[in-house]
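Colleague: generate a structure from the sequence data that follows.
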Amino acid sequence: MSEEAERLEKRLAEANAELESMQAAVADAEQQMDAFASTAFSDDGAVEISVGGQGEVTGVKFLDGKYRSMTASQLADAVLSTIQEARSHHSRMVRDLFEPLTGPSSGMSELSGIEVDWDRILGPAADLLPDEVSSRTANDRLRDEIDGDE
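Modeller: The predicted model follows:
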């Protein structure tokens, strides 16, 4: 075997090892993400919202009876803004988890990082990623849906 062929074979083995390592890191990140949960509180402390692994709402609590003195509109605003805050926090945690995997390999510059399908990973919460936020927020779309039900 020529020296060039040996060098290419060694490089191919390194690339395969790097790819396997990246695949294992992605699988580990996905497992960690499934365990993520985030909780947010409304500014007035009346509402607590919890979200799960894909930013889905898993809990809504009305705290200390404060909701009793709120109008329906105030309570709706508190719930919606707190859901958005919890999902936004969750999205940032997930982005921070996967971000290191999206850059090129430090050992092999020829291997670019993974391309993340944020919609698959985060579901509806993908809309809340800072660099992907449209001019219409998820909160605006949710309000439109609620208004459309009347």
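Colleague: going forward, measure contacts and count neighbours with C-alpha atoms only.
Modeller: Will do.
Colleague: grab the most central residue of the protein for me.
Modeller: Ranked by distance to the mean C-alpha position of the chain (CA atoms, centre = their mean), the top residue is Ser91 at 3.0 Å.
Colleague: please provide the structure for the following sequence as well, for comparison with the first:
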Amino acid sequence: MTESMAERMAKARAHLEATQAAIARAEQDLRSTSETVRSRDRVVEVTVGAQGELTGLTFPDNKFAAMTGPQLAASVLEACDEGRRRIAERVMATFAPLTGGNPHVPGSRGVDIDWEGIFGSALSGGPQAGGRPSDRLRDEIHEDDTDTAPGGRA
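Modeller: I've put the predicted structure just below:
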């Protein structure tokens, strides 16, 4: 038994409406999402909001007191980058099932989303391909430690 064109259209419309409702629910859920992340050195904790914005910054146990400015900056950037990456992955995982084609429309393709274009450096780990800014800062800090400094350090 073959379906009539009207039946196929009704199923396609129902699928479209269900997808639209699921997208609206996903958008609502993601508006209030956030990620809280600690840096690898456990010095800084950041909370990143749904759009990748920094919404919280704390310094647990005051470990930062013995750090230089560049070291602290590297820890903050590292935690922010990781929080943004986690938010981006959550958004992608939420919307991935909703981007497929309509099974009731012959030849229907899914939606191609340019996630890199949307999230940019959040997915690549920083603004430079192949490296995180915080790793670059840590490398520079390490190099500075070997320079001759006042107080007898060599």
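Colleague: which residue of the second structure is paired with the residue nearest to the centre of the first structure in the alignment?
Modeller: When the second structure is aligned by TM-score structural alignment, the residue opposite Ser91 of the first structure is Ala88.
Colleague: from what I see, that match and Leu123 are in contact.
Modeller: Yes: applying CA atoms under 8 Å as the test, Ala88 of the second structure and Leu123 come out as touching, 7.0 Å apart.
Colleague: against Asp29 of the second structure, how distant is the match of Ser91 of the first structure?
Modeller: 14 Å (CA to CA, to the nearest Å).
Colleague: could you pull out the helices in the first structure for me?
Modeller: Secondary structure of the first structure (DSSP state H): helices at 3-35, 72-102, 118-122, 138-149.
Colleague: buried residues in the third one, which are they?
Modeller: Taking 16 or more other CA atoms under 10 Å as the neighbour-count basis, helix 118-122 of the first structure is seen to contain the buried residues 118, 121-122.
Colleague: go on, the first one?
Modeller: Applying a neighbour-count criterion of 16+ other CA under 10 Å, one finds 15, 18-19, 22, 26, 30, 33 buried in helix 3-35 of the first structure.
Colleague: cool, the last one as well?
Modeller: Applying a neighbour-count criterion of 16+ other CA under 10 Å, the buried positions in helix 138-149 of the first structure are 138-139.
Colleague: so how far is it from its chain's centroid?
Modeller: The chain centre lies 21 Å from the centre of helix 138-149 of the first structure; the measure is CA atoms, centre = their mean, to the nearest Å.
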